[in-house]
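**Student:** Quick one: sequence plus predicted model below, questions after.
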Amino acid sequence: MSSASTAGHPVNTDVSENPPRSVGSVLRAYVALTKPRVVEQLLVTTIPAMLLAQRGVPSLWLVLATLIGGTMAAASANALNCVLDADIDAVMKRTSARPLVRDQVSTRNALIFAVALGIGSFAFLWATTNLLAAVLAVATILFYVLVYTMVLKRRTAQNIIWGGAAGCMPVVIGWSAVTGTIEWPALVMFGVIFFWTPPHTWALAMRFREDYKRAGVPMLPVVASAEYVSRQIVVFSWVMVVWTLLLVPAASWIYLVLAVVSGAWFLISAHRMHLGVRRGTEVRPMRLFHLSNTYLMALFVGLAVDSVIGWPAFGWTF
């Protein structure tokens, strides 16, 4: 009789190496696929765009519906990014704990989850807002996945400049959800985030340069000197701050003051970092990275306040 049986009854020797996972841990893994911190940042810009489009407070249901649909779209794009970049994430310390790397979610299930979210975002936004907002959400997902993740990210140091356009779309989606159109203030807000993205991302990449190098991702800090990168950060920061002033005709003195003060604060920090790099002193690019998040939030929160209680600075309308 085989030693793998007792009293004529076979003994199950196929013991799983991993114990069964709780429902909570599975849910947390799927949530992690969506990169919640990135989603939060996108939502911070969506609401002010809707308030500016309304020049007041839109229907709370419309705001909620746009946020839900936008969250689903962003989550879909981020989960697809995790699927396609699993090989990169596995060799980068910063991303080595992501669900696909740790086998917390199978590639097949992650793909199904991501596609379902994308389809759901289109259907939900079309049903609750309008077709334009729904189409823009799908276009954003496709651009982020097909253009940035699959083409630009691994091939060019310009990856984040053009690929970052996907992160600018929530303001346009929010505007279109309210108005059913795309007008010039929406494009200006798009530009603010477009020019904000390189300084924000390059500061992070300066800190994790070796990670990106090991993964074979040609981020600018990997292929260029620190002095060149910091100079580019200064250039894009200046363009960004000047660009924010283009919104003044659609806002009031509240936004104008905040844009100038916060912009000066950011520029001083960018110049300080560049000067430190040139002098060869210790620099902490993560300070600028975290500051960039604070700056963007302050700017758009100020725009939201202005949209509700302010008035056109020069009596202009759009």
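**Tutor:** Good, I have the coordinates.
**Student:** alpha carbons only for contacts and neighbour counts from here, please
**Tutor:** Fine.
**Student:** What is the neighbour count of residue 127?
**Tutor:** 12 (other C-alpha atoms under 10 Å).
**Student:** Give me the contacts around the one helix or strand it maps to.
**Tutor:** Secondary-structure element containing residue 127, defined by DSSP states H and E: helix 107-128. Surrounding helix 107-128, the residues in contact under the criterion C-alpha atoms under 8 Å, 6 or more residues apart in numbering are 30, 33, 62, 65-66, 69-70, 72-73, 75-77, 79-80, 83, 100, 131-135, 137-138, 141.
**Student:** Kindly report the same for stretch 236-244.
**Tutor:** For stretch 236-244, the surrounding residues in contact (C-alpha under 8 Å, 6+ apart) are 188-189, 191-193, 195-196, 198-199, 259-260, 263, 266-267, 270.
**Student:** same thing with stretch 131-145?
**Tutor:** Applying C-alpha under 8 Å, 6+ apart, the external contacts of stretch 131-145 come out as 70, 73-74, 76-77, 80-81, 118, 121-126, 163, 166, 169-170, 173-174, 176-177, 180-181.
**Student:** Structure two is appended below for comparative analysis:
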Amino acid sequence: MTLVDVNPSIATREAVSLAEPRDFIELLKPRVMSLVILTAVSGLVVAPGQMNPMLAVISILAIAIGAGAAGALNMWYDADIDAMMSRTAQRPVPTGRVSGEAALTFGLSLSLLSVCLLGLASNWVAAGFLAFTIFFYAVIYTMGLKRSTPQNIVIGGAAGAFPPMIGYAAATGSVSVESTILFLIIFLWTPPHFWALALFKLRDYGSAGVPMLPNVSGERTTRIQIFAYSLVLAPVGAAPFLLGYAGPAYGAVSILLGLNFLRHAFAVLKMADGDVAMLPAKKLFGFSILYLFGLFAMLLVDAAIMSFLQGGA
């Protein structure tokens, strides 16, 4: 089934974009972009030394634009399956508000702009890292992994985990143990987050032909893997404190958040097969967003506290 089969009106709209500015903003996936900004700033903050504030702002803007570009390319390529899923059917391309050609041009243009802007504002190591991240998400994940393997989220999750490493590289021109730990937090968080979503959107993914883990291996295997990833995620989430580059405030919050993540994951593990309500999965999905935002926001708060204490010493 093609996109035109699902929504025949798209065939007549394809040649002309009916988009308003808000439709192009939607192509950027603003909620994902906000997380990218937060994690990239965290990577920049934990980096040693100080970056010129104006260049730091421009660098974060470039990383955000790059994330938006990747989102636009994803929506361009996935328009056919987006049209079949209730969660994504109203996106700009499947509804015909933005033509496929316009979305592709928009994504490619922003990709080039973001990479060049980051290279000029910081360094070309960070810019190359950003270019690779856009390529990884748009080509390796979206065009390759998403439709071919139930491990799509595991491997493809690396794209969403790169921003703190890019932020660190923007400040230093390199990567480190600190930025790698931040990468691992997001990388390990991604499977339980998206598999929880896949549990209560199982029919959507099935009708679209996307081989998410619950559709391929069943609900029980998915619940076990969610809990297994959560067991590893909780201590890794506290690693910045345990390794000494975050203070006790971060340590306390990360431990509390990690224990709550495990509590929700255990509730999902104990769910019965065929649970129609899927309340534990929905609760885990919602809490997982709070968990990640909480961890990285606390890194920034902790850095501010440490800076204040050192300035007053």
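**Tutor:** That came through, no problem. Values in this document were obtained by computation on a predicted structure and should not be read as measured data.
**Student:** So after superposing, what's the score?
**Tutor:** Remark: TM-score between the superposed chains equals 0.87 [TM-score structural alignment, normalised by the length of the second structure]; 291 aligned residues with a C-alpha RMSD of 2.2 Å.
**Student:** picking up where we left off before, in the second structure, which residue range corresponds to the helix holding residue 127 of the first structure?
**Tutor:** The alignment of helix 107-128 of the first structure onto the second structure (TM-score structural alignment) covers residues 100-121.
**Student:** And stretch 61-72 of the first structure, by the same measure?
**Tutor:** Counting by TM-score structural alignment, stretch 61-72 of the first structure falls onto residues 54-65 of the second structure.
**Student:** centre of the chain versus that stretch, how much separation?
**Tutor:** Using C-alpha atoms, centre = their mean, to the nearest Å, the distance from the centre of stretch 54-65 of the second structure to the centre of the chain it belongs to is 18 Å.
**Student:** Could you do stretch 207-227 of the first structure as well?
**Tutor:** Once both centres are worked out by C-alpha atoms, centre = their mean, stretch 207-227 of the first structure turns out to sit 20 Å from its chain's centre.
**Student:** buried set for it?
**Tutor:** Neighbour counts over stretch 207-227 of the first structure (16 or more other C-alpha atoms under 10 Å) mark 207-209, 211-213, 215, 217-222, 226-227 as buried.
**Student:** For the residues you listed, which two are the farthest from each other?
**Tutor:** Pairwise distances among these were taken by C-alpha to C-alpha; the largest, 22.5 Å, belongs to 215 and 227.
**Student:** The residue nearest the centre of the second structure is in what secondary structure piece?
**Tutor:** Centroid-nearest residue in the second structure, with C-alpha atoms, centre = their mean: residue 160, separated by 3.9 Å. Taking DSSP H and E as the criterion, the element that holds residue 160 of the second structure is helix 152-161.
**Student:** Where does the very next helix or strand once past that helix end up in the first structure?
**Tutor:** Next in sequence after helix 152-161 of the second structure, counting helices and strands by DSSP H and E, comes helix 163-172. Helix 163-172 of the second structure falls opposite residues 170-179 of the first structure when the two are matched by TM-score structural alignment.
**Student:** what's the counterpart of residue 256 of the first structure in the second structure?
**Tutor:** For residue 256 of the first structure, the equivalent position in the second structure is taken to be residue 251, counting by TM-score structural alignment.
**Student:** Near its match, how many other residues are there?
**Tutor:** Residues lying near residue 251 of the second structure (other C-alpha under 10 Å) number 22.
**Student:** Could you do residue 277 of the second structure as well?
**Tutor:** For residue 277 of the second structure, the tally of surrounding residues (other C-alpha under 10 Å) stands at 9.
**Student:** Helix, strand or coil: sort out it for me.
**Tutor:** For residue 277 of the second structure, the secondary-structure state derived from DSSP: H, G, I helix; E, B strand; the rest coil is coil.
**Student:** From residue 269 of the second structure, how far out is it?
**Tutor:** For residue 277 of the second structure, the distance to residue 269 of the second structure (C-alpha to C-alpha, to the nearest Å) stands at 15 Å.
**Student:** all helices for the first structure, in order.
**Tutor:** Under the criterion DSSP state H, the first structure contains helices at 23-33, 36-54, 60-84, 86-91, 107-128, 131-142, 159-163, 169-179, 184-207, 209-215, 220-223, 226-244, 253-279, 285-309.
**Student:** tell me the most buried of those?
**Tutor:** Of all these, helix 169-179 carries the top mean neighbour count, a mean of 26, counting by mean count of other C-alpha atoms under 10 Å.
**Student:** Tell me the counterpart of residue 282 of the second structure in the first structure.
**Tutor:** For residue 282 of the second structure, the aligned residue in the first structure is residue 286 (criterion: TM-score structural alignment).
**Student:** Report the contact partners of that match.
**Tutor:** 203-204, 207.
**Student:** quick check, nearest of those residues to residue 91 of the first structure?
**Tutor:** If you rank those by distance to residue 91 of the first structure using C-alpha to C-alpha, residue 207 comes first, at 15.9 Å.
**Student:** Surely that closest one is in contact with residue 282?
**Tutor:** No - the criterion here is C-alpha atoms under 8 Å, and residue 207 of the first structure misses it with residue 282 at 12.0 Å.
**Student:** Aligned to residue 231 of the first structure, what sits in the second structure?
**Tutor:** If you follow residue 231 of the first structure across to the second structure using TM-score structural alignment, you land on residue 224.
**Student:** who touches its match in this structure?
**Tutor:** By C-alpha under 8 Å, 6+ apart, the contact list for residue 224 of the second structure reads residue 269.
**Student:** what about it, distance to residue 267 of the second structure?
**Tutor:** Using C-alpha to C-alpha, residue 224 of the second structure is found at 11 Å from residue 267 of the second structure.
**Student:** same deal with residue 92 of the second structure?
**Tutor:** Counting by C-alpha to C-alpha, the gap between residue 92 of the second structure and residue 267 of the second structure amounts to 36 Å.
**Student:** ok, now residue 32 of the second structure?
**Tutor:** 26 Å.
**Student:** same thing with residue 212 of the second structure?
**Tutor:** Separation of residue 212 of the second structure from residue 267 of the second structure (C-alpha to C-alpha): 21 Å.
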